[in-house]
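Novice: Next come a sequence and a model predicted from it.
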Amino acid sequence: MTAPPFHTRLGRTALKIGRFCLGTVNFGGRVDEAEGHAIMDRALEHGINLFDTADMYGWRVHKGYTEETIGRWFAGGNGRRDSVVLATKVGNPVGDGPNDEGLSAHHIIAACEASLRRLRTDHIDLYQMHRMDENAHWDEIWQAFETLTTQGKVRYVGSSNFAGWHLATAQQTAARRGFLGIVSEQCVYNLVTRHPELEVIPAAQAYGVAVLPWSPLHGGLLAGVLNKLRAGTAVKSAQGRAAETLDRHREALQAYEKFCGELGRDPALVGLAWLLSRPGVTAPVIGPRTVGQLDAAMGAFDVELSQGDLAVLDSLFPPIGNGGAAPDAWIT
């Protein structure tokens, strides 16, 4: 088995995770339970130990189904739960009630208890806020997470889809309360979507927050979508996020796939290798639908991109403004 060349720390914590995070958003509807269990088994064999889910995943079957799938896998024993750094999320709607979403203390604690039941475990290693709730004050949010960590039900707190100033405000408030605060941020980040380079990644680096990019191939757009469409083999890349932005990036993607061909590398592996090379990136979140896709993704660790290669990729998918962090990115 190919294993990540090393494990790395989750932000400023001493917790060690692999350089890839296993995303489970496809479990339920796109990945059946048997295949999902096989993917999780293989992930551990590859040295991937951070598994990411959310309380609303599995909505194609019913919300919570993905956590239930993972819980049944944990119930199989063989030290699975102890081998996994388990991450789930709270905040997106999970029901029709007025308090079935958001980051009120009421919902955070109730949602945690529900996730624990579905996951068949007594603790969540990384409990992440799925999105910012502008109606929730940080003192209320941190009070809820402090309660859960004191009870031993949550080990660390993370965020997802936050702005840079959200991270800064959260950390300053947590520090005032003597709380560890946020240790990781999940943001959409890839060659096509480079906005996090302006403020999110610099803020994360300043506060010791791990960056876990989701949609590292932009829903398959960077996985050789044009070749797949011509061959009639496009699945995920023919729908959703990838399909919505295909025409806008078609010219760049043609050049990208040609460049990957010249490198003799699969476009998906080049896109993942680029992310692995980026400053501040801890572990991209990959969402394989088969064991074979997971095995193939590990090839990204064998792709070495030279400075010249990186310059070509910058020319095809330019960073915003002058590149780098704000405000220098837009000062002329």
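Specialist: Cool, the structure landed.

Novice: From here on, just use CA atoms for contacts and neighbour counts.
Specialist: Fine.

Novice: neighbours of Asp133, just the number please.
Specialist: 17 (other C-alpha atoms under 10 Å).

Novice: correction: Gly79
Specialist: Counted with other C-alpha under 10 Å, the neighbours of Gly79 add up to 10.

Novice: A further structure is provided below for comparison with the first:
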Amino acid sequence: MKYTQLGRTGLKVSRLVLGTMNFGPMTGEPESHALMDAALEAGINYVDTANVYGWGENRGRTEEIIGTWFAQGGARRDKVVLATKVYGNMAASEGPSWPNHDKLSALNIRRAVEASLTRLKTDHIDIYQFHHVDRNTPFEEIWQAIEVLVQQGKILYAGSSNFPGWKIAQANEAAARSGRLGLVSEQCLYNLAERRAEMEVIPAAEAYGLGVIPWSPLHGGLLGGAIRKSGEPGRSGEGRSAEALANSAVRTQVQAYEDLLDKHGLEPGEVALAWLLTRPGITGPIVGPRTPEQLASALRAVELELPEELLTSLDEIFPGPGPSPEAFAW
């Protein structure tokens, strides 16, 4: 496994991030524990989750599964950089809905972090992430709440998810005014087929020293050989990638992508991950394997070197918008 610094921090993290959103809803606890063991053995030390994962009436279930894994011992917690998120309403798992049970008020941050620590069976969270922008809570309030948690030793760093570039700037300017560290990471939707983050989010993250953690690196399976797999026996032709391929322009792009990689003898999903690892400012993509085979494929991507000729061809198939203001001004 290869490692890098998380943004401007001294924290070393693996270039793949183990995403756990499927743990609970799609992957049972024993299988989830086996995947985490395999990831740790392979050198992945960055585990990402969120308090709402498990979804619906089972919100919080994913954190519980991680917590029971930590409880097995073997220095699991000590070896892991643990990231979770706060924002979503947890009423489904904690009782009837009531005001102040969601978003980023100081009250909800305090409540949510205590609940996550209990589910995760740990005394601290390494990276506590804001899952979404809260338009009603000033950053001065948010940073005050975070500072208390840092002083208590319950969290070490703060990160964001799904923030626009100007909110990253606003958050870190507010933190700087009070002498605080501010955001150290940003999770955003970014992959070959969805490159709008290059306009402002990634430049803002680079300017403020945030590590960028792309989610959905295969764009819902679209970049994982979707056309090839659609012809395999037992495939239902349903789901996000099937819906996207119903668009003729998208299908043409994906077909060109798969044809190009066939010529090079490369696997589409591995190339999509390897491409992200070549991009400026990227710490590492979030991978959410459901099987050992999917984990093994993601690990191969870390070692995959993409030649310049191939990178150029990928840009031709999936051209990015470029940075702002050029992307929209002329």
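Specialist: Nice, I can see it. Everything numeric in this text was worked out from a predicted model, so none of it was measured.

Novice: TM-score of the superposed pair?
Specialist: The pair, once superposed, lands on a TM-score of 0.95 when counted by TM-score structural alignment, normalised by the length of structure 2; 323 aligned residues with a C-alpha RMSD of 1.3 Å.

Novice: just the helices in the stretch 101-250 of structure 1 please.
Specialist: Under the criterion DSSP state H, counting those that start in this stretch, helices of the stretch 101-250 of structure 1 are mapped to 105-119, 138-150, 164-177, 200-207, 225-231, 240-263.

Novice: Would you tell me which of the ones you listed gets closest to Thr332 of structure 1?
Specialist: For the helices of the stretch 101-250 of structure 1, the distance to Thr332 of structure 1 is smallest for helix 200-207, at 20.0 Å, taking C-alpha to C-alpha.

Novice: To what extent does the closest one diverge from structure 2 after superposition?
Specialist: Taking mean C-alpha distance after the TM-score superposition for structure 1, the mean distance separating helix 200-207 of structure 1 from the aligned residues in structure 2 is 0.4 Å.

Novice: Reformat the helices of the stretch 101-250 of structure 1 as TSV; add mean neighbour count.
Specialist: TSV is the format used below for the helices of the stretch 101-250 of structure 1 (neighbours: other C-alpha atoms under 10 Å):
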stretch	mean neighbour count
helix 105-119	19
helix 138-150	18
helix 164-177	16
helix 200-207	20
helix 225-231	15
helix 240-263	15
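
Novice: Ok, which of those helices comes nearest Pro216 of structure 1?
Specialist: That would be helix 240-263 among the helices of the stretch 101-250 of structure 1, by C-alpha to C-alpha, at 11.5 Å.

Novice: Show me what the closest one is packed up against.
Specialist: Helix 240-263 of structure 1 makes packing contacts with helix 225-231, helix 267-276, helix 307-316 when contacts are defined by 3 or more C-alpha pairs under 8 Å, 6 or more residues apart in numbering; DSSP states H and E.

Novice: who's in contact with it?
Specialist: Contact with helix 240-263 of structure 1 is made by 218-222, 224, 226-227, 236-237, 266-267, 270, 313, 316-317, as judged by C-alpha atoms under 8 Å, 6 or more residues apart in numbering.

Novice: Any chance of the helices of the stretch 101-250 of structure 1 in CSV with distance to Ile39 of structure 1 as columns?
Specialist: Shown next, in CSV, are those (distance: least, C-alpha to C-alpha, whole Å):
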stretch, distance to Ile39 of structure 1
helix 105-119, 17
helix 138-150, 30
helix 164-177, 32
helix 200-207, 30
helix 225-231, 23
helix 240-263, 23
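
Novice: what about the ones you listed, which gets the closest to Glu304 of structure 1?
Specialist: helix 240-263 (10.3 Å).
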